[in-house]
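**Q** Predicted model follows, preceded by the sequence.
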Amino acid sequence: MKCSECHFENPGDTRFCGNCGTLIKPLGDISESHTKTVQTPIKEMERGTTIADRYEIIEELGRGGMGNVYRVVDKKINEEMALKLLHPAIAAEEKTIKRFKNELKLARKITHKNVCRMYDFNEEEGTPYITMEYVPGEDLKNMIRMTGQMSVGRAVSFAKQICEGLAEAHRLGVVHRDLKSRNIMIDREGNARIMDFGIARSLKAEGITDDGIMVGTPEYMSPEQVKGEEADHRSDIYSFGIILFEMVTGKIPFEGDTSFSIAFKHKTEIPPSPREFNTQIPEEFSTVILKCMEKEREKRYQGVEELASELSSIEKEISTDERAFPRKKTRVETPRKRMQRLWIAGILLSGAIIIVLGYLFLGQFLQKEEPRTGIISEIKWENSIAVLPVEDLSLQKDQEPLCGGMHDDIINRLSSIEELRVTPKRSVMKYKDMDKDIKEIGKELAVENILVLTLQREKDTIRVNARLIDAQEAVLIKPFTFERSIEGYFQVQDEISRAIARELKVQLVEEKLEAIKKRDPADIRAYDYYVMGKYLIDREEDFEAGVKMYEKAIEINPNYALAYWGLGNAYESRYYNEKKNEKDLDLMKKNYLKAYDINPNLAEANLGLGWVHFNLGDNDHAYNYFKKAFEISPNDSTINQDVGSFLRSVGLYSKAIEYYSRAIMRDPSSIGSYSLSAICSMYVGKFEEAVNLVKKALEIEPANYGLHLNYARQLIMMKKYEEAERELVLAEQLQPDNPSVRHHRAWILAAKGEKEMALTLIKDRPSFRYGATSIFSLLGMKDKAIDNIEMGITKGFEETGDYMYSYPSLINNPCYDNLRDDPRFKEIVRRQKRKYEENLKKYGKL
């Protein structure tokens, strides 16, 4: 369904435009003639196009009911401005054009800091256009959508500025008639600017508003406008009252399924008190807002000056800090300042990173065995960004796989920028279809910027809207729009990445971009099948169908390395999720090798081959592939976590922590990296560090069952049994039937000497597991403990995929204290130390 405000095509069942947020008017509410007028096409303008041999287009800013708005440069005076290219339907009405000219003569007289200047009205090849002042920033509607309810102080600050602009217009006899939050721009300095004076009145002509179509926007329309009566300055005050309501509540007072139902409520229903939706609003301010929205204009404020006086009185009761508009600090690009900002934005935002750094640089245990490589200090970020899941705005809502592919590719391209920390996909997917405040998302992900993308595909054309937002202030930095044929899909990704790099003042090295582009197939049809295969496999919806999609991609493009990687990844998922089938392992290897042969610099293929060889017990080859994956993409959090997991599996726990730490620094919301790093810290005897890591993870995900068990395990090691029991109770509440709670509780009972009960609770637990042998040792069952430790060393890899009972875990587990004098245990420790030293020598330099 086409939006009447911006002409964006939306799915038929949506109520609000996905591009501009306007309530969509169902076709049944609009006359046939009007519908045809709305859908009249407007000539598309690309970057570099010149209008009237004078205005060169820089970019499209938006689309509205009047036409398309472009940012242009006036080549005569070398100045940027906005140019609104009017729809042909408007150009066809001589009376409308005449009215435009007359109204704009009045509007041009308004020269005020809070009003966007209107410059000129002209025609080019029969198409009329308006030139006006270009205001970089965000319109108030979008700002409210991003931030939700504003503080009273901030709302009053904006309101006073809007009052000043309105007062000047009213003094000159100009009434806006279509005042709404979308017509108010907030520039980057926090100044409010009223847009589009004189335009609404110009539309009140036959052929545009016939058949009962109303002038104005129903959500903001005064009762007298609904009745078809002449609007005056008090009509603007009514609309302004709705804007005030919207700023402090995050919503408009009247909503409905159709434009006319909303308009009717303005005429008949009493507006709700703003305090119903925000109790922080002072009673005085609520009274001001409701007085603006009185049904009878005689009961409203009779002039904007009177309203401004009331706002000034309210503002005196508000603290200065609350009134201030947050401004982005200018960057000082000295090395010292860059590093200072890095530590503040990239490290101090996450207390766990300090915990990990403290362990890495202050910890003494195993320092001789595992020398520090200093890899943490190499990370130097200038900025950070999270790319939210791409929203599908296609009419049929059938492009989710393509949206997922766009999401992957943009993250990959931006991740090639060394100075930019890019949140990985796994951490942003939880925000898909989630209506959450941008500031909250930025805080949770510890990023400075958010990139919001929408994708629309209709036949062979794609349109991508990108919005770069300052996450700390929820202010739009820059919008971008790209429209191409489907063959230009990858070009759009490149352009988005370059545009983001320019805005964030970080360097996108073209050589690295070219290397990433080698991943792209020669034929877009192969990509369509690839993203569909990935979509099906990732969601575990239909394994066989997913495999067929990958195979079709390869059929179209036999040298498509990513499609072979996708096949290998599909078989890897089945290998781990079901019984480990040797056939799946062979297919993993075959497809990963094919991907590697086509593109040896594909990090994913190297990572996959690393796990293939690890599962085959060939750690030397596994090491080489993990090492190459890291060299190709050293700042990828998934690669760092996987490298850490390889090192953890072969018992090099301190080295593993270094890579988990890198993963956390790249992705401060990575629960897996916190948890695995905590386990490694436990194995090297750093229980306090382990507890701190788990606590940080629980701050991010407090209802995570596994984290509560991990926390309990660390507390048991520290002999804090009552605290451990409390954590087990919490875990049990989350998953009452999970046997792991019983197994951990047995650990506590064993420490207290309650042998019979402890053994009963672990009767279904494999006796060679770490927890079971700890319990046997605590209960004085030395023979059983030692025999099962030997069994774990022998068959642990086959059963668990890890090499169990590495040297550090044996010497640092306090549960084994009563085994230390046993010659058999001493021999085990001696053998495991030798193996540990061999592994350290071979793999410790990764």
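**A** Good, I have the coordinates. Residues are numbered from 1 along each chain as shown.
**Q** CA only for contacts and neighbour counts going forward, please
**A** Noted.
**Q** Quick check: residue 290 touching residue 243?
**A** No. Here residue 290 does not reach residue 243: they are 11.4 Å apart, not a contact under Cα atoms under 8 Å.
**Q** So between those two, which is more surrounded?
**A** Using other Cα atoms under 10 Å as the criterion, residue 290 and residue 243 rank with residue 243 on top: 28 against 21.
**Q** For residue 553, see how far away the more buried one is.
**A** Distance from residue 243 to residue 553, counting by Cα to Cα, to the nearest Å: 51 Å.
**Q** do the same with residue 790
**A** 49 Å.
**Q** With residue 86 instead?
**A** For residue 86, the distance to residue 553 - Cα to Cα - is 44 Å.
**Q** So between these two, which is more surrounded?
**A** residue 553 (28 against 21).
**Q** Please, which helix or strand holds that one?
**A** Using DSSP states H and E, residue 553 maps to helix 543-556.
**Q** From residue 107, how far out is residue 84?
**A** Residue 84 is 15 Å from residue 107, by Cα to Cα.
**Q** And these two? Which one has more around it.
**A** Using other Cα under 10 Å as the criterion, residue 84 and residue 107 rank with residue 107 on top: 25 against 22.
**Q** Run a quick check on the more buried one versus residue 118, I expect a contact.
**A** Yes. In this structure, residue 107 is within contact of residue 118 by Cα under 8 Å, at 6.6 Å.
**Q** contacting residues around residue 516?
**A** With contact set as Cα atoms under 8 Å, 6 or more residues apart in numbering, residue 516 has these partners: 412, 413.
**Q** Next up, a structure to set beside the first:
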Amino acid sequence: MTLGSRYQILALAGSGTMGTVYRARDLELDEVVALKVLHASLADDASTIERFRREAKLARRITHPNVARVHDIAEHDGLKFLTMEYVDGESLASVLRARGALPLVEVRRVARAVCDGLAAAHDAGVVHRDLKPDNILIARDGRIAVTDFGIARAVVDRDALTRTLGALVGTPAYMAPEQIEDPDNVDLRCDLYAFGAVLFELLTGERAWTGPNLFVVMSRRLGEPPPDPRALDGAISEALADVVKRAMARQRDDRFSSAGELGDALETCLSSAAEPRSRRPRRPTSSSLAATKTVAVLPFRYVGPPSDEYFADGLTDDLIDTLSMTRGLRVRPRGMTTTLKSIDVDPREVARTLDVQVVVEGSVRRMGTATRLSARVIHVSDGIQIWAQRFDVAQGDFLVAADRIAHGIAEALTADLTTSRRHEASDPDAIELYLRGRRELRASWSGDLSGAVELLESAVARAPADPNLVATWALALSRLAFLQGGATRLRARQAAERAVVVAPNLGESWVALAATRVYFGDQIGAAEALRSGVHRIPTSGRLRAALARVQLEVDVLDEAIRQLETAMQLDPTVPDLTEDLARAQALRGAWTEVDALLARPVDDDHGRLTRAVHRARLDLWRGNAVEVPDAVIAANIAALPLKVLLLQRDVARGHVTHDRLDDLEAEAMLPRPRFSLLLWQLFAELSAILGEHDRALAAVGRAIDGGLVDAAWLRRCPLLAGLRRDERWPALVARVEELAARLRGIVGSEADGL
């Protein structure tokens, strides 16, 4: 798409409170620029646009290498946009999210550049008024530049009708007190205050002012002295802390008088400062990985024989999977978009419903032995089509083309797609079998997986070196072995060992390997496989979820919750994520969080049944009644989980016969090592509720004999409180505690380094 017959949109760079920034090519000058499309609330006001023009003209007077130059303001079909110098790199905000507190040598470099840039702007009579890490750019060549000069001023100086809104312009975490109290009476020292707040964050990894809402954040700086960074890091020198506090002084007359003076003071402190040995970068949390762009991939439209519709489903799933593992994106799970299949939808309405910034849509058309794939990316707030592409491919190139589409979308969204590209075509029949098998695997995750395994096995037989096929086949077999046990365990182990050789960069391979090691009693080897896999593929949500489940069992709850939340950010399509997170919160006694998690929507019959069983279990933990949704009974799937659910309901009501409990015990005795452990745990809980103390204790013993390592459950489950008072309990659980301690050394918070 081209704006004003001059600026060709190349990619979405980011969004902010005032507009959306694109990377664009100036076709007249043949150079890349940053193009900011103003939000309609600003663009529709003629006086504001005139002020933008004046501020842009004023900002053009700043010529300094540490300031991104402003070019002009223009219009296209009602869209108002600014053009600015494009700085190829990342924002300081992105660096802080990923790394936390920076080494002093880097703080010094940022401080010098920003102070020099501010000094040049102030000398030209321009005050920024909204300085923050998002507006400090670090180029790939090391240059540091401050951007967005003049934009905040243009908004603040709106007419009297909007001036009260102008008081809130700026970012609360970095705004000077006078911007809150008297926004019409500010000077260059508000920029010094803002940079003091940025310095606080550079040194500590935390914001200077925090609070549960906007007004708390703003009021704290009005009633409290500036915070001391040494309260968070005692290794920071007193002189450096004093500079930060002076820059953030409540009264502007107590601050430095100029950016140059602040820069000189920082240079004095930082030029001779030794790097404190105790300081280290903050380990990234789930918020560090939080996506900056929200995306919905709509079900791709299909044109062709109805029997081949799974090609469109396969492309949609592949894009969701790949983009979900892309740093910088938050992709809505397929369950939220499935209802939009085969209907005409307005992308803007979809965006409002799903709360996303970007919509991906497209089509799949079968033409004999060839397939035409079309896709486009739309930024919904302004309707700009960021990217569009069409591919005509042979069936064997289907996944290669899907990969090219995913990489094209990621590039258009300026996101970091870390998955490797597929370069080779696969056997056309193998692709067909793979797509059908993967669809069956997802649809039957908690049910009969034999059909999915058969399809995937046939696909691998035709394309034995295709990483995606082999990894998915190994994952399906490992899940089937969990549900069936028996001879399937050996087949699953062989497939997993093959997968880590053929597909070492896919999370499914390592998850399958870890699962099959557990089936053969090697919990230590399983934990080591998961840790190795996460270090190798840190963006795999499935791998992080598997690691978190081990952490959950060995009672490293805070770390398990962190990993589960990170996994949900990376790939919300991983099965049972919400249920595992709810169980972790229940073990902590955080029932409000449990209820919020279990209230999240579920998109299919198997998912609803799994959710109902987990909800029933946790309701029993706290003595609540158990409700069985009519939709779950009507679906009539997965006989054993449904039998367990109905048994849980009747135990809660006190309406249960011993023969039904005997049936569950018989199921637990079947040779399905991992699944049987879960059944023994459920059996122990139900027996404890019914007052069958010895039977419950025996069930715990059977689970431990089978390889149970769930120390958190043994320690914390409310239903086992009576068993924990039994004199036989310490000897019974001693083996678990010993193994759990060894596993904590492998997957615990200090060991994983993630």
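**A** Cool, the structure landed. This structure is a prediction, so every number in the text was calculated from the model and none was measured.
**Q** Which neighbouring elements make contact with the helix holding residue 553 of structure 1?
**A** Using 3 or more Cα pairs under 8 Å, 6 or more residues apart in numbering; DSSP states H and E, the elements in contact with helix 543-556 of structure 1 are helix 524-538, helix 561-577.
**Q** These: which one's closest to residue 132 of structure 1?
**A** Judged by Cα to Cα, the one of those that comes nearest to residue 132 of structure 1 is helix 524-538, at 40.7 Å.
**Q** what angle sits between that closest one and helix 561-577?
**A** 10 degrees (axes from the mean of the first three to the mean of the last three Cα atoms, to 10 degrees).
**Q** List the buried residues in helix 524-538 of structure 1.
**A** 524, 526-537 (16 or more other Cα atoms under 10 Å).
**Q** Now do the helices in the stretch 651-800 of structure 1.
**A** 653-666, 671-683, 687-700, 705-717, 721-734, 740-751, 755-761, 770-778, 782-800 (DSSP state H, counting those that start in this stretch).
**Q** and the helices and strands packed on helix 543-556 of structure 1 as TSV, adding distance to residue 426 of structure 1?
**A** Shown next, in TSV, are those (distance: least, Cα to Cα, whole Å):
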stretch	distance to residue 426 of structure 1
helix 524-538	11
helix 561-577	16
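**Q** Of these, which is nearest residue 699 of structure 1?
**A** So among those, helix 524-538 is nearest, using Cα to Cα, at 27.2 Å.
**Q** Summarise which helices and strands that closest one is packed against.
**A** Short answer (3+ Cα pairs under 8 Å, 6+ apart): helix 524-538 of structure 1 packs on helix 400-415, helix 543-556, helix 561-577.
**Q** what's in contact with the longest one?
**A** Residues from elsewhere that reach helix 561-577 of structure 1 (Cα under 8 Å, 6+ apart): 519, 530, 533-534, 537, 543, 547, 550-551, 553-554, 581, 584-585, 587-592, 594-596, 598-599, 604-605, 608.
**Q** Please state the offset of it from the chain centre?
**A** Its chain's C-alpha centre and that of helix 561-577 of structure 1 lie 26 Å apart, by Cα atoms, centre = their mean, to the nearest Å.
**Q** Give the buried residues for it.
**A** 561-575.
**Q** sorry, back to before: out of the helices of the stretch 651-800 of structure 1, which is the most enclosed?
**A** helix 653-666 (a mean of 27; mean count of other Cα atoms under 10 Å).
**Q** Now do that helix: which elements does it pack against?
**A** Against helix 653-666 of structure 1 (3+ Cα pairs under 8 Å, 6+ apart) you get helix 351-362, helix 637-649, helix 671-683.
**Q** Take the ones you listed and write them to a markdown table, including distance to residue 729 of structure 1.
**A** Formatted as a markdown table, those follow (distance: least, Cα to Cα, whole Å):
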| stretch | distance to residue 729 of structure 1 |
| --- | --- |
| helix 351-362 | 25 |
| helix 637-649 | 29 |
| helix 671-683 | 19 |
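**Q** who are the neighbours in contact with the residue nearest the centre of structure 1?
**A** Of all residues in structure 1, the one closest to the mean position by Cα atoms, centre = their mean is residue 388, 3.0 Å from it. Each residue near residue 388 of structure 1 by Cα under 8 Å, 6+ apart is listed here: 407, 428, 429, 431, 432, 450, 451, 452, 453.
**Q** cool, residue 771 of structure 1 as well?
**A** 743, 744, 747.
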